[in-house]
Every structure is written in C-alpha cells, then in structure tokens.
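Enquirer: Output the structure for:
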Amino acid sequence: MIKKPIIIQLASGLEPRPVAVLVQVASQYNSKIYVEDGDRKVNAKSIMGMMTLGLSAGESVVVSAEGEDEAEAIENIEKYLSSGN
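Expert: A predicted model of the protein is given here:
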C-alpha cells in the first residue's frame, strides 16, 4: 500500500466536473484507491463518495492505493490534482 499527501491545485477545487475526471483517472487502475480528508475516507472511484468531500483548491488530502498498479495510480492521480486545470 502506498499513501501520499497531495495538495489540490485545481483552480475550481473538486467540483462536479473535476470529480468526474478524477474518478475516470482512478477507474483506469485495478488497485483499490482512496482519498482521505481528515477522518473521512472515500473510494476514489465513486463519484458520489468524492462529491461528499467538497474539497477546495489548496486543501491537502491523502491518497492511498493498494494493488498491482498502485504506484502508477498514485502518480497519475497526483499529476491530475496538481495540474491546476
């Protein structure tokens, strides 16, 4: 299992469209992927779960992945959340 703190640098934070893209990125991998914000932990492949976090730009989350492609999953999720788009 890999855990990595990531600062959300998307200009709009995790509003519906960026959440949908994040879920698409996470869903490409076989690993179990979670996003943690404080005491809340949700499946990164769940649109509804991700929407409940209501994260803004500049907030820090911990992304964890466990599985055969966990390193690649974390790397690409970090690229997306740090892209500023």
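Enquirer: Could you use CA atoms for every contact and neighbour count after this?
Expert: Noted.
Enquirer: Asn85 contacts Ile8, correct?
Expert: No. Using CA atoms under 8 Å, Asn85 makes no contact with Ile8, being 10.5 Å away.
Enquirer: Let's see this one next, to set against the first:
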Amino acid sequence: MVSRKITVTNEQGLHMRPASIFSQAMTPFSCDISIFFKDKKYNAKSVMMLMSACIKRGAEIEIRCEGSDEEEAMNKAISLIEGGLED
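Expert: Model prediction:
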C-alpha cells in the first residue's frame, strides 16, 4: 500500500468536472484507490462518491492505493491533483 497527503489546488475543488476527470483516470487501474477526507473514506473510482465528499480548494486529502499497480496509480493521481485537474 502507498499513501500520500496532498492539498487540492483546483479553484472549485472536486466539483462535477474535476471529479469526473479524476475518477475516469483512476478506473483503468486494477488496484483499490481511496481518498480520505475528514475521517471518511471515498472510492476514488466513483464520481458520485467524490462529489459527495464536498472537497473544496485548499483541502488536504490522503490518497491511498493498494494493489499490483499502486505506484502507477499514485503517480497519476498526484499528477492530476497537482495539475489542477485540467480545470
């Protein structure tokens, strides 16, 4: 398992479009990918779960990946968050 804490930089947080971009990018990975925010766990492959988390700009989240391609998944997740989720 790998995990990393990161701050969300997207101006609008993980609203519909960025949440969709993120979940679609995570879906091809076979490992389990979770986001922890405010002591709750969210499935990072589910756009509805991500939107329900109400993650705003400046929020610190923890991304956890567990499985055979966990390193690749983590690298992609961090790249997306640091890049502002193309928004």
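Enquirer: So which of Asn85 and Ile8 of structure 1 has more stuff around it?
Expert: A count of neighbours by other CA atoms under 10 Å puts Ile8 above the other of Asn85 of structure 1 and Ile8, at 22 against 11.
Enquirer: Spit out the contact partners of that one.
Expert: 56-61, 81-82 (CA atoms under 8 Å, 6 or more residues apart in numbering).
Enquirer: List the contacts of the residue located most distally from the centre of structure 1.
Expert: Distance from the C-alpha centroid of structure 1, by CA atoms, centre = their mean, peaks at Glu68 (17.8 Å). Counting by CA under 8 Å, 6+ apart, Glu68 of structure 1 makes contact with 30-31.
Enquirer: Glu36 of structure 1 too?
Expert: Per CA under 8 Å, 6+ apart, neighbours of Glu36 of structure 1: 42, 61-64.
Enquirer: Brilliant, that's me finished.
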